[in-house]
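Undergrad: only geometry, no sequence info:
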């Protein structure tokens, strides 16, 4: 009985009680109410950016993890270089670099490429005595007129977060794939299964159990780091809070509301991850 009481999440109960007391008290303060009305409009933006960026990071991270298992030395070295490069750059610097340097430069290159064949018409001569023209001018005109402002900062932020976390998620996937014994793979190959079939039917289903909890923790980390997109003017929780704080000089209420909002979101996700771990542990015990 004493051991169960010791393991009980008292810290969580105390924190939840503190949050409830704060909400009840703040709901009676007109300043806090007005701040909350401003900040809550950024919650959906924060969730949307986090979920979209994380989904892209999952796909890219899994692809990188699979490529790092390639027997081709050039592919392995190239992918490893990408992982180490991205992991070595702070997320904020990566957001600035991709959103304000690399992506605008790519758009300029697209404009130059579009201008080069804006009036280009390609004629194809086909056997049988007939031909047809392919007008590349429309495509070139659209490319030439594509402006930097046509690619919103929110999309740039999503790409930056996805690139940043793809390197970390690839390590999670790699650890999960390596946790499956090589004997199972060899047994599957001896039964005539291809490498893709082994990965799809043998390795991945088992690796999922291993990688789900750390993937959940990484999503929580991304949710918190999504606040960095506020530097691009994206109207998430942080940006809306900063705007209200600097506009009306109510810094203490604003940052209290922001901290509590993020805390409630991350604690809810942490409990969900914990329940998932308990469920997976029970499944393994069976």
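TA: Happy to help now that I have it. Everything quoted here is computed from the prediction, not taken from an experiment.

Undergrad: contacts and neighbour counts: CA atoms only from here.
TA: Noted.

Undergrad: show me which residues of the helix or strand where residue 275 lies are buried.
TA: In this assignment (DSSP states H and E), residue 275 forms part of helix 251-285. Within helix 251-285, the residues scored as buried using 16 or more other C-alpha atoms under 10 Å are 253-255, 257-258, 261-262, 266, 269-270, 273, 276-277.

Undergrad: now for that helix, which elements pack on it?
TA: helix 30-39, helix 204-225, helix 237-248 (3 or more C-alpha pairs under 8 Å, 6 or more residues apart in numbering; DSSP states H and E).

Undergrad: mind listing what's buried in stretch 86-102?
TA: Buried-residue list, stretch 86-102, by 16+ other C-alpha under 10 Å: 86, 87, 91, 92, 94, 95, 96, 98, 99.

Undergrad: contacting residues around that stretch?
TA: With contact meaning C-alpha atoms under 8 Å, 6 or more residues apart in numbering, stretch 86-102 is reached by 153, 156, 157, 159, 160, 161, 163, 164, 167, 168, 228, 229.

Undergrad: tilt between the helix or strand hosting the third one and helix 204-225?
TA: What that stands for is residue 157. Assigned by DSSP H and E, residue 157 belongs to helix 153-178. Angle, helix 153-178 to helix 204-225, by axes from the mean of the first three to the mean of the last three C-alpha atoms, to 10 degrees: 140 degrees.

Undergrad: how far off centre is the following helix or strand past helix 153-178?
TA: Note on helix 153-178: by DSSP H and E, the next helix or strand toward the C-terminus is helix 182-190. Its chain's average C-alpha position is 34 Å from that of helix 182-190, according to C-alpha atoms, centre = their mean, to the nearest Å.

Undergrad: included below, for side-by-side comparison, is a second structure:
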């Protein structure tokens, strides 16, 4: 294979600017979507464990729908289908007048999809606390809301730090699908560099290295957080 390697193209002002812009959009999408995923996921995860069967059923339905439909399909539904089925004025605003529709769609789609996965982690964390503490809380006169606030959630949130690290890394990787609706995040900018320069290996290698660095930094931060939040007796030596 006689490939003309040229790593210097990545440091040319125009293409380096594209990479930096792509990293910025990747962080912007992933972090805002993560905030949305945490907010919705915690509510849905708690709802799945409540004594109220209608609330639990509604939350379970949300999880099963969003978790089992591929993220790419969901992004297409949010971006291409939703503006066509809402009232015409709203659909026109979503397609033409809404600021950064690709970015908003990516955040909403990625956030709500990840929320279904966060909800499962929250539900598992609450169930891992065990019925003994819940019964003790009720025996001491705490209401359901107080039991969740003072007993179940403080413990379960500390238990789910390791699996939530995986979800946090996944949301960064899934943000690359936003290129399919026109958002110029890191993968899209790398593809654009490859098309303009015909240096595809260099462009996608740069994207790979950046993703790896992001993942390693997030893992280190998560390990520090896990070390400070682990509960003796709940977390094993492994």
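TA: Thanks, I have it. Bear in mind that the values here come from a model prediction, so they are computed numbers and not experimental data.

Undergrad: could I get the TM-score for this pair?
TA: With the length set by TM-score structural alignment, normalised by the length of structure 2, the two chains reach a TM-score of 0.86; 225 aligned residues with a C-alpha RMSD of 2.2 Å.

Undergrad: mean distance of the helix holding residue 157 of structure 1 to its aligned residues in structure 2, please.
TA: Following the fit onto structure 2, the mean deviation recorded for helix 153-178 of structure 1 is 0.6 Å by mean C-alpha distance after the TM-score superposition for structure 1.

Undergrad: corresponding residues in structure 2 for that helix?
TA: Taken onto structure 2 by TM-score structural alignment, helix 153-178 of structure 1 occupies residues 102-127 there.

Undergrad: centre of the chain to the matching stretch, how far?
TA: A distance of 6 Å separates the centroid of the chain from that of stretch 102-127 of structure 2, by C-alpha atoms, centre = their mean.

Undergrad: cool, stretch 228-239 of structure 1 as well?
TA: On C-alpha atoms, centre = their mean, the centre of stretch 228-239 of structure 1 falls 16 Å from the chain's centre.

Undergrad: equivalent range in structure 2 for that stretch?
TA: Under TM-score structural alignment, stretch 228-239 of structure 1 corresponds to residues 177-188 of structure 2.

Undergrad: in that stretch, what counts as buried?
TA: Residues 177, 178, 179, 181, 183, 184, 185, 186, 187, 188 are the ones in stretch 177-188 of structure 2 that count as buried (16+ other C-alpha under 10 Å).

Undergrad: got a list of contacts for that stretch?
TA: So stretch 177-188 of structure 2 is contacted by 19, 21-26, 72, 75-76, 79, 102-103, 106, 175-176, 204, 207 (C-alpha under 8 Å, 6+ apart).

Undergrad: ok, now which ones touch the residue positioned nearest the centre of structure 2?
TA: Central residue of structure 2 (C-alpha atoms, centre = their mean): residue 171, 3.5 Å from the mean position. With contacts taken as C-alpha under 8 Å, 6+ apart, residue 171 of structure 2 has the following neighbours: 30, 33, 34, 110, 114.

Undergrad: and residue 269 of structure 1, by the same measure?
TA: Residue 269 of structure 1 neighbours (C-alpha under 8 Å, 6+ apart): 216, 220.

Undergrad: that one -> structure 2?
TA: By TM-score structural alignment, residue 269 of structure 1 lines up with residue 218.

Undergrad: check residue 202 of structure 1 too.
TA: In structure 2, residue 202 of structure 1 lands on residue 151 (TM-score structural alignment).

Undergrad: my guess is its match meets residue 137, correct?
TA: Yes. Counting by C-alpha atoms under 8 Å, residue 137 is a contact partner of residue 151 of structure 2 at 7.4 Å.

Undergrad: between the two ends of stretch 79-96 of structure 2, how far is it?
TA: 12 Å (C-alpha to C-alpha, to the nearest Å).

Undergrad: what about that stretch, distance to the chain center?
TA: So, by C-alpha atoms, centre = their mean, the centroid of stretch 79-96 of structure 2 is 25 Å from its chain's centroid.

Undergrad: and stretch 69-88 of structure 1, by the same measure?
TA: Counting by C-alpha atoms, centre = their mean, stretch 69-88 of structure 1 comes out at 20 Å from the chain centroid.
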